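> coordinates only, no sequence provided:
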C-alpha cells in the first residue's frame, strides 16, 4: 500500500507591491497617521519603485481596509479603480488591452494573472444568454476584503473600456461581501445594478460585447509580452495545487449545479480517479473541500452581519435554511444563529 504523502504548507499568497501606488497617491505622506499606517503594514515607499517587488496579499488587502477607515472613504477601492490604467498590473494589463476581443482578453488574464497576484482566480462563466466575469481570492482567511473586491471590479471595468471605442457599462455588478450602509454611491460609480452576498465578485456582460472584434491584434507585440509573463509564471505554476483549483471551481459553481467528482474532473480535464488520487496526495478530498468551503463561507457571511440568510442558503447550494442549519451544526457542533449573535461571534 502506497504511503500517503504529507502535504507541504501552501505558499503565502502575494501581490506585486506596485499595486499600492494608486493608494499612495491618495494619501498625504507627511501625515503622521499615514506614516504609522504604512509602517504598521510594513510598506516602504522606496520598495515601490521596483515593479517586480512583491508583498503578502493579506497585508495589501488589510492595508486597503485600514486606509479606507483612516481616510473616512468607505468607497476607496472603487474610487481607486476608476483611475486604473492597463499598465498598473504590468504586462498582463497591456496584453488585455491589446487583445482582439474581450473573450480573448479575459482568457489571457485568467492565464497570466498569477504572475501579478497569486492565490486568486478570474475567468468567464456562462450565465444564461450572458457571461459573468468572476474574481475571487482563494484564501478565506483574507477577510474582510471589501476594498480589494471593489477596486478589482472597478479596475476591470476600466480595463474593458481600454479595449473599446464607445462608452460601456456592465449589466450587473456582483460582490461576495454584504451590502454596505450606502449602496447608492456604488451604483452611481458603476452605473449599473449592484448585487451583494454573491458567490463571487464579478461583472455581468453581454455575450455580444464579449465576442465582438475590437481590433486587429499585433501578434509580434503580444508574443513578446506573453513570453515575458510566462517566465514570471514559472514559480507559481510549480507550486499550484489541485486542491486550490478545485476550491475555485466549488466557489464558482456551488450555487449553480451539484458539485460532483465527475463534474470537477471534467472541468479540470482529468479522469475522476486521477483527481481523487491527487487530492488524496495533498491530504484532502472533494467532500472535505466542499465542507470546508461551506463552513468558511457561512462563518464569513454571518460574522460580518449578513442579513440575507436566504441568499446564503442559495450560495451554498442548499434548498432550505433548515437543511443548512442541520449541516452547519453537524460540521461545527454549533447552531447556525443563536439569538442576535452569530456562530462566528461565539
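Structure's in. What do you need? Note that the coordinates shown come from a computational prediction; the quantities given were computed from them, not determined experimentally.
> CA atoms for contacts and neighbours, from now on please.
Fine.
> using the three-state scheme, assign residue 140.
Following DSSP: H, G, I helix; E, B strand; the rest coil, residue 140 is assigned to coil.
> excluding residues flanking it in the chain, which one is nearest it?
The shortest distance from residue 140 to any non-neighbouring residue, by CA to CA, 6 or more residues apart in numbering, is to residue 296 (6.7 Å).
> check it against this one:
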C-alpha cells in the first residue's frame, strides 16, 4: 500500500491546483456561460494553487447559478483532461499502463488536490483508492467532483469505459441516485465512513491509449533547453545527459536503462563514463541539479511538481538531495534567487519552451 501523509494540516489549510480549478471554468464555457460573471474576479493565471475555501465557494456559486440541478460534480468531471491535473497529469501520460498512472497520481495527489490523504491498495481482484476524514469534510460538491474526475481521467487515459465496482461517499444521500449509478457504473453508497473507489484490479495492467507524444516531446524540449543554460560538456556526456531527461521524468533512473537507450551494456557504459572522468550517479545528480535549479529560477512549478519531474517518489527526497547539492533547501534557494533577480541590474534568463 502506498500512503501519502499531510501531517497535522486541517481542511481550512487545504488547496487545489489552479490547473484543476480550470476544470470549472471550462465547464462553464461549455455551458455557454462567462466564468467571470458566475465566479467573480479570479487569478488562475498567476497562482499555483487555489485555497480549498475558494474552490468550495466557486462550486457553490455554479450550483446556485444552475438552480441546484442534481449531480453537478459529475457533469463538471465529464470535461476533465490530463492538463487539469497539471504536471501530475502529464507525468501519467508517460506511464505504460493504468496501474502506473494511478500510483503516480496517488503519490503526488497533494500537488493537485491537497485535502485528505489518499491510500491506494490492491486486495485480490480489486484495487481500492480511499480518502478518510481526518482533516475534515470538504463537502459533497468537492468530493463528487474530485472522485468523478479521477474516474473520468482514467477512462480517458485507457480509451474505455471503466465501471466502478463500488463507490462510497461520506456525505448524505441525494434525492436521486440514478445519475451516480449511471456515471460510475456500479453500486454507489452515501453516509459511509470514508470516500472510496473500488475497481477491478485487471484494469491496472491496461495500456494507456492517451500517451501524448507531442506533449511529452514538449516537456523534453523544455528540459533540454534548461540544460543548455549550464556550462558546455563533452559531446559524449551531452548525449548521455539528454537521454537522461525522459528517464528522469519517468522515474527510470538506472544505469541499465541508460545503457539500453544507447544500445550498449551497463558494463560498457560504465567504462565509457569512467573514460570521461565521471560515473552514472554523478551524471544523474548533475543533470537533476541543473534541471532543479532551472525550474526553481523559472518559478512556474511548485516544489512537489519539480520533485515529480525529477523522478523523486516524495518531495522530501528531492529536498534532501537539493540540500546535499547546494547546502540549502529548495524553497530557501528559490527565495535567494528571486531576491537576487530583483536587485538593480539583475536579469533572469528564461529558456524558450
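Done, it's in. In this text the structure is predicted, and so the values were computed from the model without any measurement.
> can you show me the strands along the stretch 1-150 of structure 2?
Ranges of strands in the stretch 1-150 of structure 2, per DSSP state E, counting those that start in this stretch, are 2-3, 15-17, 49-51, 113-114, 118-123, 126-131.
> distance between the first one and the chain's centre?
To tie it back to what came earlier, the one meant is strand 2-3 of structure 2. For strand 2-3 of structure 2, the separation from the chain centroid amounts to 16 Å (computed by CA atoms, centre = their mean, to the nearest Å).
> what comes up buried for stretch 331-339 of structure 2?
By neighbour count on 16 or more other CA atoms under 10 Å, the buried set for stretch 331-339 of structure 2 is 333-334, 338.
> and which of the residues you listed is nearest residue 129 of structure 2?
Using CA to CA, residue 334 comes nearest to residue 129 of structure 2 of the buried residues of stretch 331-339 of structure 2, at 34.5 Å.
> state the helix or strand in which that closest one lies.
helix 330-341 (DSSP states H and E).
> equivalent range in structure 1 for that helix?
When structure 1 is aligned by TM-score structural alignment, helix 330-341 of structure 2 has no counterpart there.
> centre-most residue in structure 1?
Nearest to the geometric centre of structure 1 sits residue 136, at 1.8 Å (CA atoms, centre = their mean).
> measure that one to residue 322 of structure 1 for me?
Between residue 136 of structure 1 and residue 322 of structure 1 the computed distance is 28 Å (CA to CA, to the nearest Å).
> if we can go back for a sec, same for the helix holding residue 334 of structure 2, what does it pack against?
Helices and strands touching helix 330-341 of structure 2, as assessed by 3 or more CA pairs under 8 Å, 6 or more residues apart in numbering; DSSP states H and E, comprise helix 280-298, helix 315-326.
> okay, those, which one's buried deepest?
Ranked by mean neighbour count, those are led by helix 280-298 with a mean of 18 (mean count of other CA atoms under 10 Å).
> for that one, packing partners?
Going by 3+ CA pairs under 8 Å, 6+ apart, helix 280-298 of structure 2 lies up against helix 213-227, helix 235-249, helix 330-341.
> which one of the ones you listed lies nearest to residue 122 of structure 2?
So among those, helix 235-249 is nearest, using CA to CA, at 25.2 Å.
> and the next helix or strand past the closest one?
Next helix or strand after helix 235-249 of structure 2 toward the C-terminus (DSSP H and E): helix 255-261.
> which part of structure 1 matches that next one?
Taking TM-score structural alignment, helix 255-261 of structure 2 hits no residues over in structure 1.
> show me how far the helix or strand just after that helix is from its chain's centre.
Per DSSP H and E, the first helix or strand lying C-terminal to helix 255-261 of structure 2 is helix 266-275. The gap between where helix 266-275 of structure 2 is centred and where its chain is centred comes out at 35 Å by CA atoms, centre = their mean.
> give me the contact list for helix 266-275 of structure 2.
Outside helix 266-275 of structure 2, the residues that touch it by CA atoms under 8 Å, 6 or more residues apart in numbering are 237, 255-256, 259-260, 279-280.
> next, the angle from it to helix 235-249.
Taking axes from the mean of the first three to the mean of the last three CA atoms, to 10 degrees, one finds helix 266-275 of structure 2 and helix 235-249 inclined to each other by 130 degrees.
> so helix 266-275 of structure 2 versus helix 280-298, what angle?
70 degrees.
> before we move on, the earlier item: my read: the residue nearest to the centre of structure 1 touches residue 121, true?
Yes: under the criterion of CA atoms under 8 Å, residue 136 of structure 1 makes contact with residue 121 at 5.6 Å.
> map residue 90 of structure 1 across to structure 2 for me.
In structure 2, the residue paired with residue 90 of structure 1 is residue 86, using TM-score structural alignment.
> how close does the spatially closest residue to that match that is not a sequence neighbour sit to residue 91 of structure 2?
The shortest distance from residue 86 of structure 2 to any non-neighbouring residue, by CA to CA, 6+ apart, is to residue 19 (5.7 Å). Using CA to CA, one gets 14 Å for the distance from residue 19 of structure 2 to residue 91 of structure 2.
> those two: which is more packed in?
Between residue 19 of structure 2 and residue 91, counting by other CA atoms under 10 Å, residue 91 is the more crowded of the two (24 against 21).
> residues contacting residue 106 of structure 1?
Residue 106 of structure 1 is in contact with 96, 123-124, counting by CA under 8 Å, 6+ apart.
> can you tell me what it aligns to in structure 2?
Aligned partner of residue 106 of structure 1 by TM-score structural alignment: residue 102.
> tell me who's in contact with residue 73 of structure 1.
Counted by CA under 8 Å, 6+ apart, residue 73 of structure 1 has zero contacts.
> whoops, residue 53 of structure 1 was the one
Residue 53 of structure 1 touches 16-18, 47, counting by CA under 8 Å, 6+ apart.
> can you rerun that using 10 Å?
Taking CA atoms under 10 Å, 6 or more residues apart in numbering as the contact definition, residue 53 of structure 1 lies against 15-18, 47.
> how about residue 216 of structure 1: what's its closest non-neighbour residue?
Among residues not flanking residue 216 of structure 1 along the chain, residue 100 sits closest, at 5.8 Å (CA to CA, 6+ apart).
> quick one: contacts for that neighbour?
So residue 100 of structure 1 contacts 163, 211-218 (CA under 10 Å, 6+ apart).
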